[in-house]
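Student: following is a predicted model, sequence given first.
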Amino acid sequence: MHSRRKFLAGLMAGSLAPKATWADAGAPAFLSAGRDELGLFVIAGLSATGAVLFRHPLPDRGHAASAHPSRPEAVAFARRPGRFADVIDCRSGAQLARLSPPQGHHFYGHGVFTPDGTRMFTTENAYESGDGIIGIWDARDYRRIGQVSSGGIGPHEIRLRRDAAGLVVANGGIETHPDSGRAKLNIPFMRPNLSYLSLAGEIEEQMELPRDLHKNSIRHIAVRPDGTVGFAMQWQGDVGADVPIVGLHHPGRSPRLMAEGDPRLRNLDGYGGSIAFSGDATQVAVTSPRGGVVHVMACDSGALIVEHRLADVCGLATTPGGFLASTGTGTVARIGAQTGAQVVPLTTAPLAWDNHLIPLA
């Protein structure tokens, strides 16, 4: 499925030298996919203030990435329905390997390493059957070693649980097939869910939305230290509907939908692009590139605290004092979490940043 000779040779040579760490890569704080001024696709490493530290070319549009917990390596994933995932040495930007899913599968743009860095899990579509799949890879040499059910259709983002050993998967519920491009094939019958899996792949719990929200595709997730999962949704129903786009769920409890009834919900245009908790875990924020807004909500009350305007904003990450956001216009900005806080642009690069800003710590 991928060439590993060069990668394995590098591992053997590297075993005689001190082990490389993220400090050897210039200590980047974030990763993001993007498109450069020539229209070429890249994955880039960013400093804490958004300065570009390295970049690596991609064969097509990327979506998100996953960073190895100890080695200065990252895996950049293709945007759906892509079939590549590039393993990158973040010290040099060099490609170590290119992964491909099995025949009849495509990647969904996300993956995650186990805390010890020995395995990696990827979200995939087995598109002939429509089944959601979690691919399992040996992260020592990036060899595929198995797969399990995601617990639903259209698995998108996958994260490690914080309350127990295991995974949480956002199954968006939308069936697609590469022959139909990015067309959505089952909107009237979709059933999104959050699925909690053990590291061995057993489904331990699932959360579904109320029936009247079955067209709210659960796409992106963030996990609070206490195990609470924040989830961002993308509405597939009637245009202009005032539906919640963010929810919180703790295993064993009912979900809580945020900012219900607030008229500013419509400014999200039914689309949650990325989600993150604030550094103190008291707020949760969501971006909407369609609406050009960032909403910050209080986790305890569910109320919408502040709405920030930022054109084509999508990437979002936690910072000690709030959030960092990236945009399709090349801006990286600091976002305040309190009423009256401002958007503070930090850098602007000749890159159109894509959907996600991936923290490396």
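Tutor: Received it, and whenever you're ready, just let me know what you need.
Student: for the rest of this, base every contact and every neighbour count on C-alpha atoms.
Tutor: Noted.
Student: neighbours around the residue lying closest to R143 once chain neighbours are set aside, how many?
Tutor: Of all residues not flanking R143 in the chain, W137 sits nearest, at 5.5 Å (C-alpha to C-alpha, 6 or more residues apart in numbering). W137: 20 surrounding residues under other C-alpha atoms under 10 Å.
Student: before we go on, here's another structure to hold up against the first:
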Amino acid sequence: MIGKNRALKDAAGPNSRRRQFIAGLLAVGVVPAPTWADAGKPAYLAAAARSDGTYALCGLNASLETVFRIPLPARGHAAAAHPLRPEAVAFARRPGTFAVVIDCLSGTAKARLKAPEGLHFYGHGAFSASGDWLFTTENDYASGRGNIGVWDVAAGYRRIDGFSSGGIGPHDIKRLPNSDVLVVANGGIDTHPDTGRAKLNIATMQSNLSYLLDGAVMEQAILPPHHQKNSIRHLALSAKGDVAMGMQWEGDGTSPALVARHSRGSDIAVATLPDDLLRALDGYIGSIAFSQNGKTIAVTSPRGSILDIYDADRMALASRTAINDVCGIAPCLEGFALTTGTGALGVLDTTEPRFMPAAAHSWDNHLVMI
């Protein structure tokens, strides 16, 4: 459990005092329920490793300034932001068995989620549109099947249910805009906590994209047969509900592709690249994002230190930028905001990246837009 005094001491000064003031008013019922604006109006969440060896969840505003920094008990991966109030769930680096629910106004931990016996988390989650339910991607490692956990937010994040993810190895999960339809990246890779991140079924793996509503599969999309060893890992959504996919190649040689897009009711559209450009990505896309207007898709490869921009309609490469250890990516007004494992924060517009002063952090994989 994260101590309140430590968290407040660690947070940014003026915003910390504002949060304490509002929290005091809330205690006596003077002001309405807080919103994200009361927590410093963060635009993004990002997990980080600090220079002293500790870990934190950070809130960054639209200018990529840190507005809060809250300690985590171990390395984080991604986070889920509550749709209405300043509350976030920080997930352990996969495969993990814990997630921490953080009140981003007070800097305290509200709850700690523990995966039930026989399950482990995959590092991602999503809230329902109302914020009443949290959904988590999980692995039932005895059976090798993917699971979606259901947690009752009002009951202190009590686990109440679980249902099939529609495949094996569910990693990322998103909620489609203006709906409660969940889309899940079933990566197809079976893992077990006893073997860490070892992949147990590469010869027979098969990933898919599953659309779920009320625990039932509404639609599934599968990659072409020659992509059988491509694992769908990370997802991004456009405002109209198109899904962009970043993949990880588990086969021999160069991958056939690592980026794709899907619109419901149609086949997956796969982006193609010349072999030399694909090889530079080293078989792995770390994060993916749609631009705010939905016209372009940005993908990062921390292994290749590459940020690629694709035309979303044609699924054709528009530009490539070399950025050391780049991974976190999210839309912003100028184009895309980015984070790196070396601590850099930047914005990529139509010309070149513009960097902010480096933080004393190593940013983890994802930059989560609130």
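Tutor: Cool, got the structure. All figures in this text were calculated on a predicted structure; none of them were measured in a lab.
Student: care to give me the TM-score?
Tutor: Overlay of the two chains. TM-score (TM-score structural alignment, normalised by the length of the first structure): 0.92; 346 aligned residues with a C-alpha RMSD of 1.7 Å.
Student: ok, back up a step: tell me the SS of the residue nearest to R143 of the first structure?
Tutor: Secondary structure, DSSP: H, G, I helix; E, B strand; the rest coil: W137 of the first structure is strand.
Student: give the aligned range of stretch 278-293 of the first structure in the second structure.
Tutor: Alignment of stretch 278-293 of the first structure against the second structure: residues 291-306, by TM-score structural alignment.
Student: what is the end-to-end distance of the matching stretch?
Tutor: 17 Å (C-alpha to C-alpha, to the nearest Å).
Student: what of stretch 168-184 of the second structure?
Tutor: Terminal residues of stretch 168-184 of the second structure are spaced 11 Å apart (C-alpha to C-alpha).
Student: please apply the same query to stretch 184-199 of the second structure.
Tutor: Termini of stretch 184-199 of the second structure sit 19 Å apart (C-alpha to C-alpha).
Student: trace that stretch over to the first structure and give me the residue numbers.
Tutor: Counting by TM-score structural alignment, stretch 184-199 of the second structure lines up with residues 169-184 of the first structure.
Student: what about the equivalent of A142 of the second structure over in the first structure, distance to P192 of the first structure?
Tutor: By TM-score structural alignment, A142 of the second structure lines up with E128 in the first structure. As for E128 of the first structure, its distance to P192 of the first structure is 19 Å (criterion: C-alpha to C-alpha).
Student: out of those two, which sits in the busier spot?
Tutor: More crowded of E128 of the first structure and P192, by other C-alpha under 10 Å: P192, with 27 against 11.
Student: does anything pack onto the top helix by length along the second structure? Which helices or strands?
Tutor: Counting by DSSP state H, the longest helix found in the second structure is helix 13-27. Secondary-structure packing of helix 13-27 of the second structure (3 or more C-alpha pairs under 8 Å, 6 or more residues apart in numbering; DSSP states H and E): strand 66-72.
Student: what does the longest helix of the second structure contact?
Tutor: For helix 13-27 of the second structure, contacts defined as C-alpha atoms under 8 Å, 6 or more residues apart in numbering pick out 8, 31-34, 38-40, 67-68, 105-106.
Student: re earlier: quick one: residues contacting the match of A142 of the second structure.
Tutor: If you count contacts by C-alpha under 8 Å, 6+ apart, then E128 of the first structure has 104, 177 around it.
Student: what sits against G273 of the first structure?
Tutor: Shown in contact with G273 of the first structure (C-alpha under 8 Å, 6+ apart): 220, 232, 286-289, 314-315, 355.
Student: still contacting in the second structure, which of those residues?
Tutor: Retained in the second structure (both residues aligned by TM-score structural alignment, their matches' C-alpha atoms under 8 Å) from those: 220, 232, 286-289, 314-315, 355.
Student: which residue is the nearest non-sequential neighbour of T191 of the second structure?
Tutor: K199 (5.5 Å).
Student: and the furthest pair within the contacts of G273 of the first structure?
Tutor: Pairwise distances among the contacts of G273 of the first structure were taken by C-alpha to C-alpha; the largest, 14.1 Å, belongs to H220 and P289.
Student: who's more crowded, the two?
Tutor: Taking other C-alpha under 10 Å, H220 of the first structure and P289 do not tie; H220 has more neighbours (28 against 22).
Student: which residue in the second structure aligns with the more buried one?
Tutor: Residue correspondence to the second structure (TM-score structural alignment): H220 of the first structure is matched to H234.
Student: R309 of the first structure now?
Tutor: Aligned counterpart of R309 of the first structure in the second structure: A322 (TM-score structural alignment).
Student: identify the residues contacting its match.
Tutor: A322 of the second structure touches 305-307, counting by C-alpha under 8 Å, 6+ apart.
Student: what's the spacing between it and G304 of the second structure?
Tutor: For A322 of the second structure, the distance to G304 of the second structure - C-alpha to C-alpha - is 8 Å.
Student: how about K114 of the second structure?
Tutor: With C-alpha to C-alpha as the criterion, K114 of the second structure and G304 of the second structure are 34 Å apart.
Student: more crowded one of these two?
Tutor: Between K114 of the second structure and G304, counted using other C-alpha under 10 Å, the more crowded position is G304 (20 against 15).
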